[in-house]
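Participant: This is a predicted model, with the sequence first.
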Amino acid sequence: MDHYATLKDYCEAINIPSSKWEDFDIRTFEENMKTVHQKMPPFKHEFYAIALKLDGSGYAKTGNYSTEDLKATLFFNSPYQILRWDIAPDWDGFYIIFSEEFYRREESKKQISADFPFLLVDNTIPLTLNSEEAVTFIKIFEDMLMEHKKNDALSKTICHLNTLVLLHKVGRLFDKKVPASERSFDHRNQDLNLVSRFKTMLETSFYPNQTFENGEPHKVRYYADQLNIHPNHLNAVIKRITNSPASEHIQNHILTLAKSKLSNTSLSIKEIAFDLYYNYPNHFANFFKKQMGVTPNTFRKGIK
């Protein structure tokens, strides 16, 4: 199953122009209809999305729920949730798609899953709208779209504030329309929180000038110990949400850092190995060759 980690990759995959901002985008379905792939097989991305469908044939499906045969509808999905669609080129409406970082802004400890748990429902339930409700949401999307097109010094701040308004209004409508018996927040919420914590730890564990007395940041066990869970459980949760085990995320992160250092610095292979917290440079060299098929020196020589 395809997995898109950036908005650029997502836009390219569905065949629409790239977004102006790397952490937020807003579109009308009408403008997308010119080029978008009308049929997309199941895939995942790493963003939150809220869509307002006013009309259109075919369906979009998130989780176990579909928009088929629905007119004015709000539907949404969260990172790593399976999404697919099969639509005709007649859709009318809007959508926004944004990252957790866009939502947090300067408040690094905020978590959208805690503030708006309806985004984490495994069975993502579309909300049908009456005419009055539809008008309310159309106005919010139109204001955001106009601000996004301005793209001046305040546009991102205003779009962020409008996104908060939209989230609160969707949350209120969700509480009104969806019986408590149909809601299931806990397990997916816990899994996504674990993925978020793991990714943050992975990023910060390779910052410079750190010491590791009881583990190595190259191994799943190191992160599992910090999170107080078994390595097998960590691998299982990360794979369930992202389609790749924790070990693969660690390897990919090390490779990204290593290739950057080989391409952009004059550090020796030994110095790069120590920068990446390998105790023995030959362990780094063996890892790199196994993953890339060439030694670090050969890789560096091939850079133009």
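Facilitator: Thanks, I have the structure now.

Participant: alpha carbons only for contacts and neighbour counts from here, please
Facilitator: Noted.

Participant: list the buried ones in stretch 112-127?
Facilitator: By 16 or more other CA atoms under 10 Å, the buried positions in stretch 112-127 come out as 112-113, 117-127.

Participant: From those, pick the one nearest residue 220.
Facilitator: Nearest to residue 220 among those: residue 113, at 25.1 Å, using CA to CA.

Participant: what sits against the closest one?
Facilitator: 119, 120, 189 (CA atoms under 8 Å, 6 or more residues apart in numbering).

Participant: what helix or strand does residue 144 sit in?
Facilitator: Taking DSSP states H and E as the definition, residue 144 sits inside helix 131-150.

Participant: separation between the residue nearest to the spatial centre of the chain and residue 243?
Facilitator: Centroid-nearest residue in the chain, with CA atoms, centre = their mean: residue 46, separated by 1.4 Å. Remark: distance between residue 46 and residue 243 (CA to CA, to the nearest Å) = 12 Å.

Participant: what ranges do the helices span in the stretch 101-250 of the chain?
Facilitator: Taking DSSP state H, counting those that start in this stretch as the criterion, the stretch 101-250 of the chain carries its helices at 112-115, 131-150, 155-177, 186-205, 220-227, 231-242, 246-264.

Participant: How far does the shortest one sit from its chain's centre?
Facilitator: Mean-position distance between helix 112-115 and its chain equals 15 Å (CA atoms, centre = their mean, to the nearest Å).

Participant: next one: the second one
Facilitator: Distance of helix 131-150 from its chain centroid, counting by CA atoms, centre = their mean, is 24 Å.

Participant: ok, structure two:
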Amino acid sequence: MSKTETLEDFYRHKLNEIPPNLSRDLGHFNAFRLEDYHKVGKAPIQYARRDYYKISLIRGHFVYHYADKSLEVEGTTLLFFNPQVPYTMQPLDDTRSGFFCIFREEFFSEYMRNNLRELPMYAVGGKPAYPLNEAQDRNVAQVFEKMLEELQSDYRFKYDLIRNYIMEMVHYALKMQPSERLYQNIDANTRLTNVFTELLERQFPIESPSQKFSLRSAKDFASQLNVHVNHLNRAIKLSTGKTTTGHIAERLASEAKALLKHTDWNISQISDCLGFEEPAHFNHFFKKQTNLTPTAFRN
């Protein structure tokens, strides 16, 4: 699996230039027409985590690999990519067109009460892809056109307007799949669960065999969060309906699938970086989670 791609990597490898002052532009926002982007960028897109958010409107036939899942899509799709989750796009034809925009979390953090990761499409296990019909395609494309127009303007508050356009697309997608979780009141249990989830996600993706998954138990997380393990278990159970151990196992299995599918590391290397003392323990865990051995899943 490739290392995390930074915005600097994106501009250097895909557009052959880095915008001035990018390192001092904490939030950073930019938007592109997909056709122009693919004329310039010839480097293959790697399956990797990015350190920035991305929203794409893509027309065409392709497979997108997201975490441990792969989905073939034909037509128009609105995609929301979470920087914590590795992904890549595999085109199946030469008819791609559309738009995409990129931005760092800081672009919103000072202006948005809720964390972006609390939005359903950016939540762990959330739905990142929304197929669009012709009318929906036109509506979302118009939003991208407005963002491109504002980027070229000298309007003093253009980035405030662009933030509104991004949220317009977010809500457009959410109306297609309503979620009761959006902007719900956050209580103490939910806050603790969110912090636990963020701490869990910080350990992924595993990008080299030398990287180790270290926080493996509820007790490990409780110690890191400075709370009693019973309190952590109770808060997570009340907030999600799942146990702390269940969340850890589910995320560990997801990462194991991604490593088996997208790397050529052997089973022993994968077992070791995921924190298992013996490959046999990893085999037992993986089969319990998926009903397949790691080798059978890879093949």
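Facilitator: Received it, and whenever you're ready, just let me know what you need. It should be emphasised that the depicted structure is a prediction, and the values quoted were computed from it without experimental measurement.

Participant: Overlay them and tell me the TM-score.
Facilitator: Here the superposed chains carry a TM-score of 0.55, computed using TM-score structural alignment, normalised by the length of structure 2; 202 aligned residues with a CA RMSD of 3.9 Å.

Participant: can I get the contacts of residue 113 of structure 1 in CSV with distance to residue 93 of structure 1?
Facilitator: As requested, these are exported to CSV (distance: CA to CA, whole Å):
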residue, distance to residue 93 of structure 1
119, 20
120, 23
189, 29
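
Participant: now structure 2: which of these match?
Facilitator: The subset of the contacts of residue 113 of structure 1 whose aligned counterparts are also in contact in structure 2, taking both residues aligned by TM-score structural alignment, their matches' CA atoms under 8 Å, comprises 119, 120.

Participant: Residue 236 of structure 1: which of the contacts of residue 113 of structure 1 is nearest?
Facilitator: For these, the residue nearest residue 236 of structure 1 by CA to CA is residue 189; the value is 15.4 Å.

Participant: what about that closest one, how many neighbours?
Facilitator: Residue 189 of structure 1 has 18 neighbours, counted by other CA atoms under 10 Å.

Participant: what does the one 3 residues further on give?
Facilitator: Taking other CA under 10 Å as the criterion, the count of residues near residue 192 of structure 1 is 20.

Participant: just residue 71 of structure 2 next, same as before
Facilitator: Neighbours of residue 71 of structure 2 (other CA under 10 Å): 11.

Participant: Without its sequence neighbours, what residue ends up closest to residue 36 of structure 1?
Facilitator: If the residues on either side of it in the chain are set aside, residue 36 of structure 1 comes closest to residue 15, at 5.0 Å by CA to CA, 6 or more residues apart in numbering.

Participant: if I look at that neighbour, how far off is residue 25 of structure 1?
Facilitator: Relative to residue 25 of structure 1, residue 15 of structure 1 is positioned 15 Å away (CA to CA).

Participant: Of the two, which one has the most company?
Facilitator: Neighbours were tallied for residue 15 of structure 1 and for residue 25 using other CA under 10 Å; the higher tally belongs to residue 25 (20 against 15).

Participant: Aligned against structure 2, show me the partner of the more buried one.
Facilitator: Aligning on TM-score structural alignment places residue 25 of structure 1 opposite residue 30 in structure 2.

Participant: Surely that match touches residue 107?
Facilitator: No - Residue 30 of structure 2 is beyond contact range of residue 107, at 10.9 Å (criterion: CA atoms under 8 Å).

Participant: hang on, the earlier thing: kindly reformat the helices of the stretch 101-250 of structure 1 as CSV containing distance to residue 281 of structure 1.
Facilitator: Output for the helices of the stretch 101-250 of structure 1, formatted as CSV (distance: least, CA to CA, whole Å):
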stretch, distance to residue 281 of structure 1
helix 112-115, 41
helix 131-150, 49
helix 155-177, 45
helix 186-205, 19
helix 220-227, 20
helix 231-242, 26
helix 246-264, 12
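
Participant: Which parts of structure 2 are strands?
Facilitator: 29-33, 53-66, 69-81, 87-91, 97-103, 129-132 (DSSP state E).

Participant: right, so of those, which gets closest to residue 10 of structure 2?
Facilitator: Closest approach to residue 10 of structure 2 among these (CA to CA): strand 97-103, 10.1 Å.

Participant: Which residue numbers in structure 1 does the closest one align to?
Facilitator: Aligned by TM-score structural alignment, strand 97-103 of structure 2 corresponds to residues 92-98 of structure 1.

Participant: contacts for the matching stretch?
Facilitator: The contact list for stretch 92-98 of structure 1 (CA under 8 Å, 6+ apart) reads 23-30, 47-56, 141.

Participant: Give me the mean distance between it and structure 2.
Facilitator: When structure 2 is overlaid, stretch 92-98 of structure 1 sits 1.2 Å from its aligned residues on average, using mean CA distance after the TM-score superposition for structure 1.
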